[in-house]
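Student: how does the following fold in three dimensions:
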Amino acid sequence: MANNSTSAPKHGQYLSKTTSRCVAGSVAAMDDFVVTSFSLIEGMGTGKFVSSATFTVGGRDWNIKLYPDGIYTEHKGCASVLLYFLKGAAGARVKFSLELCLVDKSVQVATGRGWFKFIKKSELQELLPPKDDSFTIKCVLTVMDDPHTQDVSTSTVIVPQSKLHQDLSHMLKTGEGADVTFSVGAQLFPAHKCMLAARSTVFKAEFFGAMKERDDQCIKIDDMEPTIFEALLYFVYTGSLPDDCDADGSNVAMQHLLVAADRYGLDRLRMMCEAKLCQDIDAQTVATTLVLAEQHHCTQLKDACLGFIASRNMLGVVMKTDGFKHLITSCPLVMKEILYKVAAAGSE
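Tutor: Below you'll find the model as predicted:
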């Protein structure tokens, strides 16, 4: 009988088995670069740029540079947009896309590291609204680390990501175990006293302290829209904002949510709203946003509003808005700060 080379091992012999796998990881993130008043930076000159803030993806720092008059002379008449690697570990592969958005509508997309001729300025001017020539450059960046071999025998336990926020969100949505109900407008919101008290000192005092309600199981909330209170509850349970919190693209919802956060002592939520409002300042709403910042002691938001108003040729536009009339009536002392800021900007 012929010998078989794949026959079983002889008596006394043992087979050993090892397993390894190739692991290729990646990290993806999105950064929005909001450009306000493009007409004020147009004409800077070829090679001149404005830069986004530095953002970190995959342990590496990046930023986006917009060249309003093109990066080189041959690109005159076009705006250039490019991604720049600043610092961090080398050797990573990058997938990258840029997207120019006007009123939440994509009008131009670039791949690679950006485009020297991202968009013609004549086309951009036609697309921009006449009263607010602002737009957003969306950067979607994926950083892929070099693949490496991993010995499976030394790493066999894969720990899943925490689902705590999902579980708490489900508990809020179903109302299971709720021991208090809030009446806001025409809507009812069941909730859990212990959860609210753990997250807010105001709720804690209301339920368990000197401000404790009698034994009411239903508490009426005045002067607040149901959608705003719903977003506030969602933050209390999850630490984040619902996806549709600012679906209309305006900053009105963020303004109301900031007021609600301040009312219930939710400092992180208040700062999240403040950061969002800093990114969405425009000529039509900057005055009302400044009033809000002054009344709720939002220092960074106030500085951002003053800086926007003091920028070139902006004060006259803002003064024509209804919000500016409200500003003069509500916070007359802020006018002194505006004038000082405008004077300081003019002397630079």
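
Student: could you use CA atoms for every contact and neighbour count after this?
Tutor: Will do.

Student: what's around D223, how many residues?
Tutor: 8 (other CA atoms under 10 Å).

Student: wasn't it part of a strand?
Tutor: No: assessed with DSSP: H, G, I helix; E, B strand; the rest coil, D223 is coil; it does not lie in a strand.

Student: show me where the stretch 201-348 of the chain has strands.
Tutor: Taking DSSP state E, counting those that start in this stretch, the strands of the stretch 201-348 of the chain run over residues 218-221.

Student: just give me the neighbour total for the nearest residue to A186 once chain neighbours are set aside.
Tutor: Nearest residue to A186, sequence neighbours excluded (CA to CA, 6 or more residues apart in numbering): P226, at 7.9 Å. For P226, the count of nearby residues is 19 (other CA under 10 Å).

Student: surely P226 meets L232?
Tutor: No: using CA atoms under 8 Å, P226 makes no contact with L232, being 9.8 Å away.

Student: list the contacts for the residue nearest the centre of the chain?
Tutor: Among the residues of the chain, K276 comes closest to the average C-alpha position under CA atoms, centre = their mean, at 6.4 Å. Listed by CA atoms under 8 Å, 6 or more residues apart in numbering, the contact set of K276 reads M254.

Student: next up, for comparison:
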Amino acid sequence: MGRNDVTSVQKLEKNLTLLKEEYSKQQRSYAELQRKYNEVVATSGNEELSDGLSNFVSRLSLTVALLFGSPTYADIYIRTHSKVFPAHKIVLHARSEKWGDDVLGSIQELDWSDFNEDVVLALLRWIYTDLIDLQHDGLALDLLRAAHRFGLPSLLGMCERALVASVGIRSCIKFYCVAEEVAALTLLQYCSAIISTHWDDLTVQDFEHMSGPLLYKMLKAKTKYPLHAAVRLLREDVVSLWIQENSDTDRGNDIHNVSYS
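Tutor: Here you go, the predicted model:
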């Protein structure tokens, strides 16, 4: 690659970074506008009641926000590895059908110890206040999983958009795995496009944490010779999957022509 080509690539990367930063700003603005829109929708309807209802909804939203982290009226608790957070069943139920009376009615504690404490704190803050900071990819990925697990589509959408804005060559495989896990289709398709574009730039280390079945599925979709690709990536588990699938066909003989050298 010549010097001019290197300079052009650097300029493109710089422009892409600027575009991602602008995209992130727009997503934060979008989230705030969506929150305000939901408030307006909640207060629309009968004009005779709108003023009183608007005042009620505003006070209710403020009251719920003030209950974040407060033991006042708390009737359930969220346990992590090192801390217990007070919570309120009615607020949880208002956020998701998965927290209905059939689930929360007879219990006093939820075990979220499989999440890091910062994830639980960020999740509860959003549940009570509609506010969230998705500046860190690790937090956004964990919240994406939490949103899928607890049936929170609006939070899942915000996490997905934030991750689309920050995904790069070195992170696209990791993001792809999580997107596939939680069926975040927009993020999945975006990462898939990056993977296809930069296939030759991806290394063994990029794929080392991807499960065998998922990697095999990807190799079959993106390469003409998935067996050879699996060998190049030093993935014996994927080679085994190929052998199992092709053991009864003539293509199974190709394994003798491939080595891990």
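
Student: TM-score for these two?
Tutor: Scored against TM-score structural alignment, normalised by the length of the second structure, the superposed chains reach a TM-score of 0.61; 189 aligned residues with a CA RMSD of 3.4 Å.

Student: separation between the counterpart of the residue nearest to the centre of the first structure in the second structure and L19 of the second structure?
Tutor: Residue mapping for K276 of the first structure onto the second structure gives A162, with TM-score structural alignment as the criterion. Separation of A162 of the second structure from L19 of the second structure (CA to CA, to the nearest Å): 13 Å.

Student: which residue in the first structure lines up with F85 of the second structure?
Tutor: Using TM-score structural alignment, F85 of the second structure sits opposite F189 in the first structure.

Student: how about S192 of the second structure?
Tutor: So S192 of the second structure corresponds to L306, using TM-score structural alignment.

Student: also S113 of the second structure?
Tutor: S113 of the second structure maps onto D222 in the first structure, by TM-score structural alignment.

Student: so that match sits against Q187, correct?
Tutor: No: contact status for D222 of the first structure versus Q187: not in contact, 12.0 Å apart, counting by CA under 8 Å.

Student: about what we covered before: which non-adjacent residue is nearest the match of S113 of the second structure?
Tutor: Of all residues not flanking D222 of the first structure in the chain, V184 sits nearest, at 6.8 Å (CA to CA, 6+ apart).

Student: next, count neighbours for that neighbour.
Tutor: For V184 of the first structure, using other CA under 10 Å, the count is 20.

Student: who's in contact with it?
Tutor: 220-222, 224-226, 229.

Student: could you report the neighbour count for the match of S113 of the second structure?
Tutor: Neighbour tally, D222 of the first structure, other CA under 10 Å: 10.

Student: against S240 of the first structure, how distant is it?
Tutor: 24 Å.

Student: repeat that for I221 of the first structure.
Tutor: When I221 of the first structure is compared with S240 of the first structure (using CA to CA), they lie 22 Å apart.

Student: what sits against L163 of the second structure?
Tutor: 137, 140-141, 175, 187.

Student: before we move on, what about S171 of the second structure?
Tutor: Neighbouring residues of S171 of the second structure by CA under 8 Å, 6+ apart: D206.

Student: same check, this time on L144 of the second structure
Tutor: 155-156, 159-160, 182.

Student: inside helices: which ones of these?
Tutor: Those of the contacts of L144 of the second structure mapping onto helices are 155-156, 159-160, 182, per DSSP state H.

Student: any chance of these in CSV, plus distance to L104 of the second structure?
Tutor: Listed next are these as CSV, based on distance: CA to CA, whole Å:
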residue, distance to L104 of the second structure
L155, 21
L156, 22
C159, 26
E160, 28
V182, 24
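
Student: can you redo those residues as CSV with neighbour count and distance to V103 of the second structure?
Tutor: Converted to CSV, those look like this (neighbours: other CA atoms under 10 Å; distance: CA to CA, whole Å):
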residue, neighbour count, distance to V103 of the second structure
L155, 22, 21
L156, 22, 22
C159, 26, 26
E160, 22, 27
V182, 16, 22
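
Student: report the two of those separated the most.
Tutor: Maximum pairwise distance in those, criterion CA to CA, is 12.8 Å, between L155 and V182.

Student: gap between Y176 of the second structure and R35 of the second structure?
Tutor: Applying CA to CA to Y176 of the second structure and R35 of the second structure gives a distance of 28 Å.

Student: neighbour-wise, which of those two wins?
Tutor: Per other CA under 10 Å, whichever of Y176 of the second structure and R35 has more neighbours is Y176, with 22 against 14.

Student: now do the contacts for the more buried one.
Tutor: For Y176 of the second structure, counting by CA under 8 Å, 6+ apart, the contacting residues are 187-188, 191-192.
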